[in-house]
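Undergrad: Give me a model of this one.
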Amino acid sequence: MTEPTRTPRPAGVPRPASLALTTVLLALLGMFGPFSIDTAFPAFAQMGEEFDVTDASMQLVVSAYLGSFAVMSLFHGPLSDALGRKPVMITGAVVYSVASIGCVFSPSLPVLLLFRVLQGASAGAGTIVSRTVVRDLYEGPAAQRLMGTVAMIFAIGPAIAPIIGGWLLLLGPWQLIFWFLSGFGALIAITTLCLLPESHPKADRTPMNVRAISTAVLQVGRRRSFEVLAAAQAFSFAGQFLYIAAAPIFVVTLLGKGEQDFWVFFVPMVGGMMAGSFTNARLAGVVSGDGLIMGGQAVAITGAVIGLVLALLPATDGLPWAVVGPTAIGFGTGISLPVYQLALLDAVPHARGTAASVSTFLMLLLNAVLSSAVVPIAATSLARLSATSLALLVLGVGCFHLHRIATRRPRRVPSMTPEVT
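TA: Modelled structure (predicted):
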């Protein structure tokens, strides 16, 4: 993997009037994911009682969202390559707001899942395309610094989302959470329309037809080096996401906490990720991309091992020790994830939106499997949860080193010329 390519700014692309404003907007666009998942966690028990379903059935509320997010993620990027970034992000935010209102009035779990599917199908427009905007507007270390800063602000989302959800439950029933999400979608649509520049000029756009989009997706997806790098990113993040998906069981069942106590997990874990993202931004241009990824992976695996050891010891199998591992994993992920995202975009510079879509699809597909099939098994104990997270991180390291081996330039062998006698 190489450093982000320094390419000249395309003609017609405006510079953002304010870097700070652009950074905040891009981070908010990325928050669709954590807000959609984590804000509802405190309400799972209440929703389960109202719909008369089990904890395992409530995990479908996460899986339905992630599954549709994954499928539609294949299209948001190519659509933004063809239509421009802003129209896709604004349309997605509007549809998301409407879908959230549908969740409010759902009379049963199946109906709720239907609108969660619509939420997931639209949320990726902001989450995926916003990353492409970073690479459209900036190059080299500047792009890495902005991506790291966006990730640092974005990381606030998982920390405050369950806290907001808990506060809203103090004011009324679980439906208030989805009213909040509807308002968030409307706010994002308005601010994107009014304040964010269009970063993808018409001259650089791809043809707008189903065949062209499908061909672009298949071409990117068939690149072996891209597939391995995308798998490395997905498994590296999966070690942290496993804890996020298992949060209702982890906090309430395993740690014995209540609806307003999700902060005991999310605040330290997200604090670790923010610290990692800050470290990434500070080291941009100083440490190579490969070095940052390997350093972040080393921190994450060390944290996972410590978490497993603490979970196995009777004296440290509860708070505050139970969140030490996830916090260290978050720190390592914060260091490596922005570099992964830029590397995947630069792997297909002529179709960055498509590259963002395909890599996000693979990550979300894995996350959907984790939340629906792995979490119910892994979250039966703190030790099993820690061991599963460690295994996922090891897979991420393995995939990344496979990518390095496959893309390593062969050394030149000096030619052997016979000596003249």
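
Undergrad: C-alpha only now, for contacts and for neighbours.
TA: Fine.

Undergrad: Check the offset of stretch 190-197 from the chain's centre.
TA: Relative to its chain's centre, stretch 190-197 lies at 22 Å (C-alpha atoms, centre = their mean, to the nearest Å).

Undergrad: Show residues contacting it.
TA: Stretch 190-197 has contacts (C-alpha atoms under 8 Å, 6 or more residues apart in numbering) with 14-16, 22, 25, 86, 89-90.

Undergrad: One more, so I can put them side by side:
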Amino acid sequence: MNPEADRLWRGPRWALAALLATLGMLGPFSIDTYLPAFSGIAASIGATPVEMQQTLSAYLFGFALMNLFHGALSDSFGRRPVVLVAVAVFAAASVGCALASGIGQLVFFRTLQGLSAGAGMVVSRAVIRDMFPPADAQRVMSQVTIYFGVAPAIAPIIGGWLFVHADWHTIFWFLAAIAATLWLSVWRFLPETLHHSQKQPFEAGHLFRGYLQLGADPRFILLALASGVPFNGLFLYVLSAPAFLGGHLGLGPTEFFWFFVLTISGIMGGAWVSGRMAGRIPRRRQVRHGFVIMFAMASVNLIANLLFDPHVSWALIPIALFAFGWSLNVPVVTLMVLDLYPARRGMASSLQSFVASAANGVVAGVIAPMVMHSTVAMAWMALAMLGVGLGAWLWLRHRWPDTIRLEG
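TA: A predicted model of the protein is given here:
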């Protein structure tokens, strides 16, 4: 924690949480806003559905790759410079997407968006731990998750409206405008929270040793899997939204928001409860509650899809409650990751995001195209990915119980 934290931010804590959440929202916003326009973009540039799916996977792999460096760069050069450069690159990439005339150009600029979009999410986590002790950090992390949930809820509504009333190019012009506004807000309001005594040298050997230390620590890997892979079970439905919502449930582009509103309501509700629990119950018990909810909802989702034809009246509810369970867990597990190596919090946040984003890329490019033809196959896959995260948590609890008992 920065020893001068009390002097860095004079405003209310919720305002800092809102600014950090807005930084983190840039990534999911750039996914969810253009999903309702998939078919229109494909028709406009002559792309196949498989080629359009690659605009998602290219974004996610770029997101994952650069996530390895956002945090390490912020540990060396400071939080502010990394965020400002990344948001500027994202704005330029959004303009490139708006001007793209073919699938190759669109994939290239989507990759550039992915390379830059993760900085806000990675660095904001480090900023929170720079500024607050553990219990307060969990509360702020929960507030960030609540605000963060607004973007995926409203993004498809905005994207669908822009697509129907203007055209798909307008969606990317809109993203560029958001990035420009966010850059000005960060430049004006976000303080530098990395204390000069905590800066790390930026050189290849130091970075390699840091990543080796983190990557070789089974506690880190298990925590990253426990927080990231269950989210892939939820994200599978987001990535498959055109097929799941438009094909299986028969919703139009302007009706996609029902899925996102319910799912994000689950995320925001779980985050609110997580913040209320901070400092009141042991962390391990809170994580257990989250996994119980996720397992129950994933099982109900599978059974319902095996017994009934998919219908919008029930198909979205288990997914929303699964999201509630996941967001009950994620502030706690994320803080556990950051506190494993206090001197390398930026790097730890980077590597955690890399694990999750790489898995998202695999889901987008391989798993989603493989299962999105069937709601039963999607439900099986979501349950299987939850099983990976649950297994990682149970192994950590069995082998390194002290890691999850630290309440400090």
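
Undergrad: Next, work out how far apart Leu362 of structure 1 and Thr191 of structure 1 are.
TA: To Thr191 of structure 1, Leu362 of structure 1 is 29 Å away according to C-alpha to C-alpha, to the nearest Å.

Undergrad: Show me which of those two is the more surrounded one.
TA: Leu362 (21 against 14; other C-alpha atoms under 10 Å).

Undergrad: So the more buried one is in contact with Ala70, correct?
TA: Yes. With contact defined as C-alpha atoms under 8 Å, Leu362 of structure 1 reaches Ala70; the gap is 7.4 Å.

Undergrad: Quick check: Thr206 of structure 1 is in a helix.
TA: No. Using DSSP: H, G, I helix; E, B strand; the rest coil, the secondary structure at Thr206 of structure 1 is coil, not a helix.

Undergrad: Just give me the match in structure 2 for it.
TA: Using TM-score structural alignment as the criterion, Thr206 of structure 1 maps onto Gln200 of structure 2.

Undergrad: The nearest residue to its match once chain neighbours are set aside: which element?
TA: Nearest non-adjacent residue to Gln200 of structure 2, counting by C-alpha to C-alpha, 6 or more residues apart in numbering: Ser76, 4.8 Å away. Assigned by DSSP states H and E, Ser76 of structure 2 belongs to helix 49-77.

Undergrad: coming back round to it: can you flag which of the contacts of stretch 190-197 of structure 1 belong to strands?
TA: Within the contacts of stretch 190-197 of structure 1, no residue falls in strands by DSSP state E.

Undergrad: top of these by neighbour count?
TA: Result: Met89 is most packed of those (other C-alpha under 10 Å), 26 neighbours.

Undergrad: mind checking what that one lines up with in structure 2?
TA: So, by TM-score structural alignment, Met89 of structure 1 is matched to Val83.

Undergrad: just Ala387 of structure 1 next, same as before
TA: Checking TM-score structural alignment: Ala387 of structure 1 goes with Trp380.

Undergrad: Does its match touch Val300 like I think?
TA: No. Under the criterion of C-alpha under 8 Å, Trp380 of structure 2 is not in contact with Val300, lying 11.0 Å apart.

Undergrad: What's the separation between the nearest residue to Gln175 of structure 1 once chain neighbours are set aside and Leu112 of structure 1?
TA: Leaving aside its sequence neighbours, Gln175 of structure 1 sits nearest to Val104 (C-alpha to C-alpha, 6+ apart; 4.9 Å). Going from Val104 of structure 1 to Leu112 of structure 1 by C-alpha to C-alpha gives 8 Å.
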